[in-house]
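Colleague: The sequence isn't on hand, but the structure is:
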């Protein structure tokens, strides 16, 4: 009887040991970062550190899809690359452009734009990779909620520009800003939101965030709310608005330049 009990206890302990070992050695252990998927549908600014720092993703690749007739100027694309090189700690920064069919479905809601992304986007970030993938789409219409809006950042690596609205602002009269100036400004502004500005993923180092939005209180800053609708072009001429010192200090504190 005693022998039976000893054998039973041994078998129980051995089985328990195997169970514990199996659990701790599981390849799907939720504590293993290499097994976690990168969420490309998180909120704007939630991947700010991944944009700014090189610890996890040392490279960034942007897929820029434009609907036929709304290709951004080469100057605007070069300007965005220069802006990113000045602010992100990355080994390489690549912007790939591709034409997609015009849909003529505008005005576009955010939901419609996310559907376009799901249809057209080719590359997504892999948790085990070294490249952060971002997506920009230029559509052939306006935003349904507000026809004056030039662009939006709607997911943590996703942005959209409204080609029709950009055309309207850049060609309304002889004193209007050029198409390249508008595109330069909007591209930088929307990427700025996914870099966590202002106070939305990248903590502010000083009091310069507007009360009702993730924008800068400095009316001349790239992240001012007036950039979103193009109103800033009524107060500036020539150069693209720059990030002010407060925004730059925020980025540096969060791992950027």
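Modeller: Cool, got the structure. Computed from a prediction, not measured in an experiment: that's the story for all the values here.
Colleague: When you work out contacts or count neighbours from here on, use the C-alpha atoms and nothing else.
Modeller: Fine.
Colleague: Residue 101 and residue 68: what is the separation?
Modeller: Remark: distance between residue 101 and residue 68 (C-alpha to C-alpha, to the nearest Å) = 6 Å.
Colleague: Now residue 126: closest residue in space that isn't a chain neighbour?
Modeller: Leaving aside its sequence neighbours, residue 126 sits nearest to residue 38 (C-alpha to C-alpha, 6 or more residues apart in numbering; 6.0 Å).
Colleague: Just the endpoints, please. Distance across stretch 232-251?
Modeller: End-to-end for stretch 232-251, by C-alpha to C-alpha: 22 Å.
Colleague: try stretch 61-74
Modeller: End-to-end distance of stretch 61-74: 17 Å, with C-alpha to C-alpha as the criterion.
Colleague: again with stretch 48-58
Modeller: 14 Å.
Colleague: Contacts for it next, please.
Modeller: For stretch 48-58, contacts defined as C-alpha atoms under 8 Å, 6 or more residues apart in numbering pick out 60, 87-92, 129-132, 156, 194-196, 201-202, 251, 254-257.
Colleague: What of stretch 134-142?
Modeller: For stretch 134-142, contacts defined as C-alpha under 8 Å, 6+ apart pick out 60-71, 102-108, 117, 121, 124-125, 148-149, 157-165.
Colleague: Any idea how many residues pack against the residue nearest to residue 230 when sequence neighbours are not counted?
Modeller: Distances taken as C-alpha to C-alpha, 6+ apart place residue 150 nearest to residue 230, at 6.9 Å, with adjacent residues excluded. Residue 150 sits with 27 neighbouring residues when counted by other C-alpha atoms under 10 Å.
Colleague: ok so, going back, mind listing the shared neighbours of residue 101 and residue 68?
Modeller: Counting by C-alpha under 8 Å, 6+ apart, nothing touches both residue 101 and residue 68.
Colleague: ok, for the spatially most central residue of the chain, nearest residue in space, not its chain neighbours?
Modeller: Using C-alpha atoms, centre = their mean, the residue of the chain that lies closest to the mean C-alpha position is residue 157, 3.0 Å off. Distances taken as C-alpha to C-alpha, 6+ apart put residue 134 closest to residue 157, at 4.6 Å, once the chain neighbours are dropped.
Colleague: adding another structure so you can compare the two:
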């Protein structure tokens, strides 16, 4: 899921205005501007080695909601397959629960401002992923099968609704947490990579007319269904619990923007 670029400007204002006067020190010297841009704006930087050769991924998670190691391993392998990054490091940060029933984008942004420590530094590009213990706040439906599983809301910021993933997989004896986590991570990561038409220009038309920034090719990782519980389970079931892969049109787009 992507958040409209106009919202990023609001978040940038929010982030800078919330700096504490008591936090004068080394942290205030960090240049965060490169990590506060719109979703997809760093697509080429992530895909290629033109500006950054290394990746640092900070995984923040609420206590008790850490992602499975299998999902993280699969995610890192996916990054290696699609980008030219020479080194990928991960750091973990356990967080207390925000103790809310649901999370909107403003609350998620506040939590990132408080807890993120990894930012771009020289040849290293930093990414931040938050695994939440509360579902996404939504006005669309109360049906648990249609809850959002993940979202990117800036060029290097992502949230995974881990509690929603766990509730979803409880209903299946064939599909486990690791598979849904990895599929969600890969899907949202590709929004960071600019898919579809979110910073990476399509070589041919394949954007879903009803769900912008998603692919209309059947079975592709970037179909919009993968963002929601019901669609995720249907696609995984159709693929015998295998994680969906990118279709040829999405792959061609990434290669044209510096990817593998």
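Modeller: Looks like it came in fine. All of these numbers come straight from a predicted model, not from anything done at the bench.
Colleague: Can you pull the TM-score for these?
Modeller: Comparison of the two superposed chains (TM-score structural alignment, normalised by the length of the first structure) gives a TM-score of 0.82, and 219 aligned residues with a C-alpha RMSD of 1.5 Å.
Colleague: returning to that earlier point: now intersect the contacts of stretch 48-58 of the first structure with the helices, please.
Modeller: 87, 194, 251 (DSSP state H).
Colleague: ChimeraX command for the buried members of these?
Modeller: Buried subset of those, written as a ChimeraX selection, criterion 16 or more other C-alpha atoms under 10 Å:
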select :87,194,251
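Colleague: TSV for the ones in helices among the contacts of stretch 48-58 of the first structure, including distance to residue 14 of the first structure?
Modeller: Converted to TSV, these look like this (distance: C-alpha to C-alpha, whole Å):
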residue	distance to residue 14 of the first structure
87	57
194	52
251	54
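Colleague: nearest to residue 76 of the first structure, of the ones in helices among the contacts of stretch 48-58 of the first structure?
Modeller: When those are compared for distance to residue 76 of the first structure (C-alpha to C-alpha), residue 87 wins out at 16.7 Å.
Colleague: list the contacts for the aligned residue in the second structure for that closest one?
Modeller: Mapped onto the second structure by TM-score structural alignment, residue 87 of the first structure lines up with residue 82. Counting by C-alpha under 8 Å, 6+ apart, residue 82 of the second structure touches 47, 254, 259-260.
Colleague: which of those residues map to contacts in the first structure?
Modeller: Of those, the contacts whose aligned counterparts also meet in the first structure (both residues aligned by TM-score structural alignment, their matches' C-alpha atoms under 8 Å) are 47, 254, 259-260.
Colleague: Looks like residue 162 of the first structure contacts residue 148 (just checking).
Modeller: No: the pair residue 162 of the first structure / residue 148 is not scored as a contact, 9.3 Å apart, by C-alpha atoms under 8 Å.
Colleague: So for these two, which residue has more residues nearby?
Modeller: When residue 162 of the first structure and residue 148 are compared for neighbours, residue 162 comes out ahead with 25 against 19, by other C-alpha under 10 Å.
Colleague: residue contacts, whatever residue of the second structure lines up with that one?
Modeller: Here residue 162 of the first structure is matched to residue 161 in the second structure, going by TM-score structural alignment. The contact partners of residue 161 of the second structure, by C-alpha under 8 Å, 6+ apart, come to 131-136, 148-150.
Colleague: Swap in 7 Å and give it another go.
Modeller: Counting by C-alpha atoms under 7 Å, 6 or more residues apart in numbering, residue 161 of the second structure makes contact with 131-136, 149-150.
Colleague: which one of those sits closest to residue 169 of the second structure?
Modeller: residue 149 (11.7 Å).
Colleague: Next one: that closest one from residue 227 of the second structure, what distance?
Modeller: Distance from residue 149 of the second structure to residue 227 of the second structure, by C-alpha to C-alpha: 6 Å.
Colleague: what residues do the two have in common as contacts?
Modeller: By C-alpha under 7 Å, 6+ apart, the residues touching both residue 149 of the second structure and residue 227 are residue 184.
Colleague: Tell me how many other residues crowd residue 111 of the first structure.
Modeller: Neighbours of residue 111 of the first structure (other C-alpha under 10 Å): 10.
Colleague: That one corresponds to which position in the second structure?
Modeller: Counting by TM-score structural alignment, residue 111 of the first structure lines up with residue 106 in the second structure.
Colleague: for stretch 98-108 of the first structure, which positions count as buried?
Modeller: 100, 107-108.
Colleague: and those, which of them are in helices?
Modeller: Under the assignment DSSP H, the buried residues of stretch 98-108 of the first structure contribute nothing to helices.
Colleague: Rebuild the residues you listed as TSV, extending it with distance to residue 233 of the first structure.
Modeller: Converted to TSV, the buried residues of stretch 98-108 of the first structure look like this (distance: C-alpha to C-alpha, whole Å):
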residue	distance to residue 233 of the first structure
100	29
107	23
108	24
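Colleague: Quick one: the helices in the stretch 1-150 of the first structure, in order.
Modeller: With helices called from DSSP state H, counting those that start in this stretch, the stretch 1-150 of the first structure shows them at 2-24, 48-52, 74-87, 110-120.
Colleague: re earlier: of the contacts of residue 161 of the second structure, closest to residue 172 of the second structure?
Modeller: Set against residue 172 of the second structure, the nearest of the contacts of residue 161 of the second structure by C-alpha to C-alpha is residue 149 (16.2 Å).
Colleague: Thought residue 167 was touching that closest one, still the case?
Modeller: No: using C-alpha atoms under 7 Å, residue 149 of the second structure is not in contact with residue 167, being 10.7 Å away.
Colleague: which one in the second structure is aligned with residue 180 of the first structure?
Modeller: Mapped onto the second structure by TM-score structural alignment, residue 180 of the first structure lines up with residue 178.
Colleague: Over to residue 124 of the first structure?
Modeller: Aligned partner of residue 124 of the first structure by TM-score structural alignment: residue 119.
Colleague: who touches the nearest residue to its match once chain neighbours are set aside in this structure?
Modeller: Using C-alpha to C-alpha, 6+ apart and skipping residues adjacent in sequence, the residue nearest residue 119 of the second structure is residue 126, 5.0 Å away. Counting by C-alpha under 7 Å, 6+ apart, residue 126 of the second structure touches 55-57, 118-120.
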